[in-house]
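1. Just a sequence and a predicted model for now, questions to come.
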Amino acid sequence: MSAVDCGEPDTSSDEALQLVDKDPSTLFHDEVRFKCESKYYTLEGDEKYICDASGTWTSVKGQEKLPKCIEVCGKTETDISSFGRILGGKPANMGEIPWQLLTKQPKRGGASLINDRWAITAAHVVDGYEESTLTFFGGLIDGKKAQETDPDVVVMATEKIIIHPDYIKGIPGNERTNYDSDIALIRMSSRVKLGPNVLPICLPEADGGFKEFQHGTVSGWGGTENKDKSRFLLYASVGRHPQMNCEETPLLSINKPMVFTENMFCAGGDGLDSCKGDSGGPLFLPKLGSGNKDNRGPYHLRGIVSWGSLCELGKESKKGYYTKVENYLDWIKMTIEREEQG
């Protein structure tokens, strides 16, 4: 009777999952241990598996399914200096907002990395380009370095762009009055190599965790006061307005008020809003620099820069409007699961 041999465990479905011993013995009663490729992942499941009599790797708890490497989200490695109220935006340091992505063509916009394969942006940034391959850049604060030839920048090509089905597509920006469901998911063509300057942000809990008058941080290379794009990544503190204030929307033209829905919130103040942000970029909590270095995050993506910024509507606008991410958690999770299984 031949000896039971479990063979080497198949880790091909999880590129971050590794065997501690590169060339393990795989016979009956032999043990293997698993680890993740870097500290930017955490092992979910059992670490140790044993080759059983049926030729199957089984964990000490009886699991046949191998463990998974899950991205650590919402943490930065950079010491973030604490500061008071920000007026006019503040340049970010490398690694302070490692989930921030930038695209320049065919439209300029931002996005947020949410795991090592997926990012999230505003639907209007990618509307009309679902069949195109777009390029996103990460791991940078200098927007001029956003080119495929720069060795220091992480370049990501899109494989699939999925716009929320409730978003009304195909309306030119200067005619659009309804940005409801302004959210899209982007699957990159290959796994993003995580590091200190490229890390995902956490999705929020569905808990209404961003309260009225609470402050969050918005970031991007968006227009500064004179409407120019900033060369360097900026971030600013913005306070959430009461819903009643948000319902008083600006007019696109004399007869066309902008639509406000329960899938949006608005924030700003002090003449400051997501003019600092790029469309599609993040609004996140806790506010950057709000705690000591032992209390850095985890940061959660609460909003996506959508419409109504100072840059578009002039100095009289004190409100930027954001897609409320927590309203789309089921869609995000179901879409990613469906695509990954498919």
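-> Yep, it's here. Numbers count the residues shown, from 1 in each chain.
2. switch to C-alpha atoms for all contacts and neighbour counts from now on
-> Fine.
3. ok, now which ones touch residue 273?
-> With contact taken as CA atoms under 8 Å, 6 or more residues apart in numbering, residue 273 is in contact with 218, 236, 238, 267, 309-310, 318-320.
4. Okay, helices next: where are they in the protein?
-> Taking DSSP state H, the helices of the chain run over residues 123-126, 243-247, 310-313, 329-341.
5. this is the comparison structure:
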Amino acid sequence: VADCKAPPELEHGFVTFSSRNNLTTYRAAIQYHCQHPYYHMAPNSTATYTCDATGVWRSEELGTKLPSCRPVCGRPARPLPGIIKRIIGGRNAEPGFFPWQALIVVEDMSRVPNDKWFGSGALLSDSWVLTAAHVLRSQRRDKTVIPVSKEHVTVYLALHDVRNKMEAINRTVERIILHEEFDIQNYNHDIALVKLKEKVTMGNYVMPVCLPQFEHELEGPHPNTLGLVAGWGISNPNITVDEIISSGMRTLSDILQYVKLPVVLHAECKTSYESRSGNYSVTENMFCAGYYEGGKDTCLGDSGGAFVIQDPGTRRWVAQGLVSWGGPEECGSKQVYGVYTKVSNYVDWVEKKTGSSERWTFLDPELER
């Protein structure tokens, strides 16, 4: 009698046998499952395999190939608070509210004095993080756009309280990709990708954010839509980077904070910046968010962090923006809107750079009907 032997293991998944005594002989059946709710199956199939006469596990849908378990995006285990109330100044997040939030620390030892700075990013998959190009550009006196060397970058995930960096997941970096057309003058195309050297495993505190996928998401965020931005409030001008990196020190906020901000009409934002002295241009690759009357709430996000909007239909959180720049005035001044990279313009760029030719690498197979 044909015997298919123990079925191959599925990464981030498990197998169940249809027979009580785990038979692996001819006509025995097994089914693969993914570790719910952090992974789902792609392609979406029943993943049932039967032992055939030649001693091979075979499925009607996939033949002898195994499915894969892909990370679920944009569905935190702890649901984010409903987007109703306005948050002024920022509120402490609970652990797991923003499981895609990454802290990116750059320590450039080749410079004298050595340079230290950081920003935030958003996890896109088990090995890619999205951030703003200006966070990872080597800070040279000339206008050249060269990434910092990857040896100088550390990425922290599952980080809630900056003082506990040692307990967070940390990763070194395999590759840094800045957008080829990033303009240091006006911050156009302020977007970059970081490939982690080692993959991360998803769980309550680590989960990717979704990229815009549906037509209405690819149009970019609509005016007056509310989004959330999280950060450690590190853009406070009174704090030195050294204080934060030597994590014993108090930062403006040790605990991850978040703010809720409305998307501003593009024309209104352009006008508000054109009326200032200085050479500001709000391009079609940017959008603005914040309140006309100002308030501390526009400055809490760290550079490169994601501006996320919940899709009303699927309830998943989508990264529509990346914290990019803001006006010269005191943070939170009247009519100083925060400016964000418009991620929907770069979905193809991200897919090209990460080599994810299969459209659904960062998408939700359950929604790809």
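-> Cool, the structure landed. The structure presented is a predicted model; accordingly, all values stated were derived computationally and were not measured.
6. quick one on the thing from earlier: highest average neighbour count across the helices of the first structure?
-> helix 123-126 (a mean of 26; mean count of other CA atoms under 10 Å).
7. among the contacts of residue 273 of the first structure, which are in strands?
-> 218, 236, 238, 267, 319-320 (DSSP state E).
8. Kindly reformat these as CSV containing distance to residue 156 of the first structure.
-> Below are these laid out as CSV (distance: CA to CA, whole Å):
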residue, distance to residue 156 of the first structure
218, 22
236, 26
238, 29
267, 30
319, 32
320, 28
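9. Among those, which pair sits farthest apart?
-> Largest separation among those by CA to CA: 236 and 319, giving 13.5 Å.
10. dump the residue contacts of the residue nearest to residue 208 of the first structure when sequence neighbours are not counted.
-> Spatial nearest neighbour of residue 208 of the first structure, excluding adjacent residues (CA to CA, 6 or more residues apart in numbering): residue 326 at 7.6 Å. Shown in contact with residue 326 of the first structure (CA under 8 Å, 6+ apart): 203-208, 302.
11. What's the ChimeraX line that selects buried ones from these?
-> Selecting only the buried entries of these in ChimeraX, with 16 or more other CA atoms under 10 Å as the criterion:
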select :203,204,302
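12. so which of the contacts of residue 326 of the first structure comes closest to residue 120 of the first structure?
-> Of all the contacts of residue 326 of the first structure, residue 203 has the smallest distance to residue 120 of the first structure: 10.2 Å, by CA to CA.
13. The closest one contacts residue 114, doesn't it?
-> Yes: using CA atoms under 8 Å, residue 203 of the first structure is in contact with residue 114, at 7.1 Å.
14. Compute the distance between residue 330 of the second structure and residue 320 of the second structure, please.
-> Taking CA to CA, to the nearest Å as the measure, residue 330 of the second structure and residue 320 of the second structure are separated by 26 Å.
15. What of residue 178 of the second structure?
-> For residue 178 of the second structure, the distance to residue 320 of the second structure - CA to CA - is 18 Å.
16. Just put the contacts of residue 326 of the first structure in JSON lines and tack on distance to residue 285 of the first structure.
-> Shown next, in JSON lines, are the contacts of residue 326 of the first structure (distance: CA to CA, whole Å):
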{"residue": "203", "distance to residue 285 of the first structure": "11"}
{"residue": "204", "distance to residue 285 of the first structure": "9"}
{"residue": "205", "distance to residue 285 of the first structure": "12"}
{"residue": "206", "distance to residue 285 of the first structure": "14"}
{"residue": "207", "distance to residue 285 of the first structure": "13"}
{"residue": "208", "distance to residue 285 of the first structure": "12"}
{"residue": "302", "distance to residue 285 of the first structure": "7"}
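17. got the contact list for residue 77 of the second structure?
-> Residues near residue 77 of the second structure by CA under 8 Å, 6+ apart: 96-97, 204.
18. Are there residues contacting both of residue 236 and residue 319 of the first structure? Which ones?
-> Common contact partners of residue 236 of the first structure and residue 319 (CA under 8 Å, 6+ apart): 272-273.
19. quick one: what's aligned to residue 287 of the second structure in the first structure?
-> In the first structure, the residue matched to residue 287 of the second structure (TM-score structural alignment) is residue 265.
20. Report how many residues lie close to that match.
-> Residues lying near residue 265 of the first structure (other CA atoms under 10 Å) number 27.
21. Who are the contact partners of it?
-> 240-241, 243, 246, 321-324.
22. I'd like to know which of the residues you listed is nearest to residue 20 of the first structure.
-> Distances from residue 20 of the first structure to the contacts of residue 265 of the first structure, taken by CA to CA, are shortest for residue 324, at 41.6 Å.
23. show me the residues around the closest one that make contact.
-> By CA under 8 Å, 6+ apart, the contact set of residue 324 of the first structure is 263-265, 302-304.
24. before we move on, what about residue 73 of the first structure?
-> Listed by CA under 8 Å, 6+ apart, the contact set of residue 73 of the first structure reads 114-115, 199-202, 298-299.
25. if I pick residue 11 of the first structure, what's in contact with it?
-> 17-18, 66.
26. Out of those residues, give me the one that has the most neighbours.
-> Counting neighbours by other CA under 10 Å, residue 17 leads the contacts of residue 11 of the first structure with 23 neighbours.
27. And for the nearest residue to that one once chain neighbours are set aside, the neighbour number?
-> Excluding its sequence neighbours, the residue lying closest to residue 17 of the first structure (CA to CA, 6+ apart) is residue 36, at 4.8 Å. Counted with other CA under 10 Å, the neighbours of residue 36 of the first structure add up to 22.
28. check contacts around the alignment partner in the second structure of residue 36 of the first structure.
-> Aligning on TM-score structural alignment places residue 36 of the first structure opposite residue 34 in the second structure. Contacts here follow CA under 8 Å, 6+ apart; on that basis residue 34 of the second structure touches 12-14, 40-41, 69.
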